[in-house]
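A.B. asks: All I have is the shape, not the residue letters:
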């Protein structure tokens, strides 16, 4: 018997890792989204490029950078992340609307999580979490409810090989989610 009384997820969202030659989580989350759309109606997003090349283009378009005196890389959420994804789509001859939201509220579970998953559109969740993720971009891939009707959402956290389930109320009440990014190709 499953722990979830109901669950929905977007099938086929890649789970690239934030490590090795792809150390910046913003471009890696973007790579997951680009690869998904390349396999779902936008087949020219990745033509002859390797995953590494797509990552490097996203790193450039998003204005990602190595943080001085650390091994960390960063991507600003105040325009460069969403503008970089839009620019990549444009570079490949498509249009995409990438909408960011810094005002995360309870209603965003339905208006962002449920809506995007039900429409098979992976998005991005940016954490500002001192306990586990720090400042970290992830890829939204699903949601679920348990037997107590508790709301969960699932992500590729770019470290684990499996989907990670997070308690929406806990993350919302503890201000762990800094921003969400809705990606709609057109």
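C.D. replies: Thanks, I have it. Predicted model, so just to flag it, every value in this text is computed and none were measured. Numbers count the residues shown, from 1 in each chain.
A.B. asks: switch to C-alpha atoms for all contacts and neighbour counts from now on
C.D. replies: OK.
A.B. asks: Buried residues in the strand ranked longest in the chain, which are they?
C.D. replies: As assigned by DSSP state E, the longest strand anywhere in the chain is strand 134-146. Buried residues in strand 134-146, counted by 16 or more other CA atoms under 10 Å: 135, 136, 137, 138, 139, 140, 141, 142, 143, 144, 145.
A.B. asks: do stretch 14-26 as well
C.D. replies: Buried positions in stretch 14-26, judged by neighbour count with 16+ other CA under 10 Å: 14, 15, 16, 17, 18, 22, 23, 24, 25, 26.
A.B. asks: Other residues contacting it?
C.D. replies: Contact with stretch 14-26 is made by 28-29, 31-33, 35-36, 52, 55, 59, 62, 64, 72-75, 81, 136-138, 156, 158-161, as judged by CA atoms under 8 Å, 6 or more residues apart in numbering.
A.B. asks: take the one below as the second:
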């Protein structure tokens, strides 16, 4: 009799253990491109440091491709220049028509390809825009995140334009990135958050490199009206 009771009890316990809901564990996915420099726009000097965040992001991307075998995309003028990228940033500022008080318009970032043509290469440039010209949503958060992941997964760093912040500034936005270009060189997602690895293009004057940071993509997509991703792809 006791054996039957014990057996029934064991079966009852096993069935209930099977019915227990185990929380789903999300394995974090992280892809980070190596070899992407982080230049400091403040090393360009007056008046360039006021409006060269776009060219700085572009210089980071071109230097990466130069290191990937697309040689002659940039020829430093000195050993110091090879570390700061100043001559390349200034050259891109001309191509991108960057201006004081206006910076680099997202539509003008694509003019980075004129520099690649000058160097004997053919690159394609394209823009993923959060909003259409009439203000309506062009890309949802999931769509834009998917586009960024595709670029990084295929080994292509890209530039992120973070438009003007609303007032008051929403929580979670870094004040330094208001109306600013940064370089995306990696991402992480773990089922709860989506984060981007960025080169900020910023640091005090004289600091050789710009800083690096990690930002929560959802926070910026939700709170910043204008968000664009500019991409560069070698065609041959």
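C.D. replies: Perfect, I can see it now. Everything numeric in this text was worked out from a predicted model, so none of it was measured.
A.B. asks: Can you pull the TM-score for these?
C.D. replies: TM-score of the superposed chains, computed with TM-score structural alignment, normalised by the length of the first structure, equals 0.84; 174 aligned residues with a CA RMSD of 2.0 Å.
A.B. asks: just to revisit the earlier point, sort out for me which of the buried residues of stretch 14-26 of the first structure are in strands.
C.D. replies: Per DSSP E, the subset of the buried residues of stretch 14-26 of the first structure in strands is empty.
A.B. asks: Next, format these as CSV and append distance to residue 99 of the first structure.
C.D. replies: Below are the buried residues of stretch 14-26 of the first structure laid out as CSV (distance: CA to CA, whole Å):
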residue, distance to residue 99 of the first structure
14, 21
15, 22
16, 22
17, 24
18, 23
22, 24
23, 24
24, 21
25, 18
26, 15
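A.B. asks: and residue 48 of the first structure, helix, strand or coil?
C.D. replies: Under DSSP: H, G, I helix; E, B strand; the rest coil, the three-state class of residue 48 of the first structure is coil.
A.B. asks: how near is it to residue 171 of the first structure?
C.D. replies: According to CA to CA, to the nearest Å, residue 48 of the first structure and residue 171 of the first structure sit 40 Å apart.
A.B. asks: Give me the more crowded residue out of these two.
C.D. replies: Set residue 48 of the first structure next to residue 171 and count neighbours by other CA atoms under 10 Å: residue 171 wins out with 14 against 9.
A.B. asks: list the contacts for that one?
C.D. replies: residue 177 are the contacts of residue 171 of the first structure under CA under 8 Å, 6+ apart.
A.B. asks: Which secondary structure state is assigned to it?
C.D. replies: Secondary structure, three-state DSSP: residue 171 of the first structure is helix.
A.B. asks: Can you show me the strands along the second structure?
C.D. replies: 29-32, 123-129, 158-162, 180-189, 194-199, 212-216, 227-234.
A.B. asks: Residue 14 of the second structure matches what in the first structure?
C.D. replies: Under the alignment (TM-score structural alignment), residue 14 of the second structure pairs with no residue of the first structure.
A.B. asks: An error on my part: the question was meant for residue 73 of the second structure.
C.D. replies: Aligned by TM-score structural alignment, residue 73 of the second structure pairs with residue 45 of the first structure.
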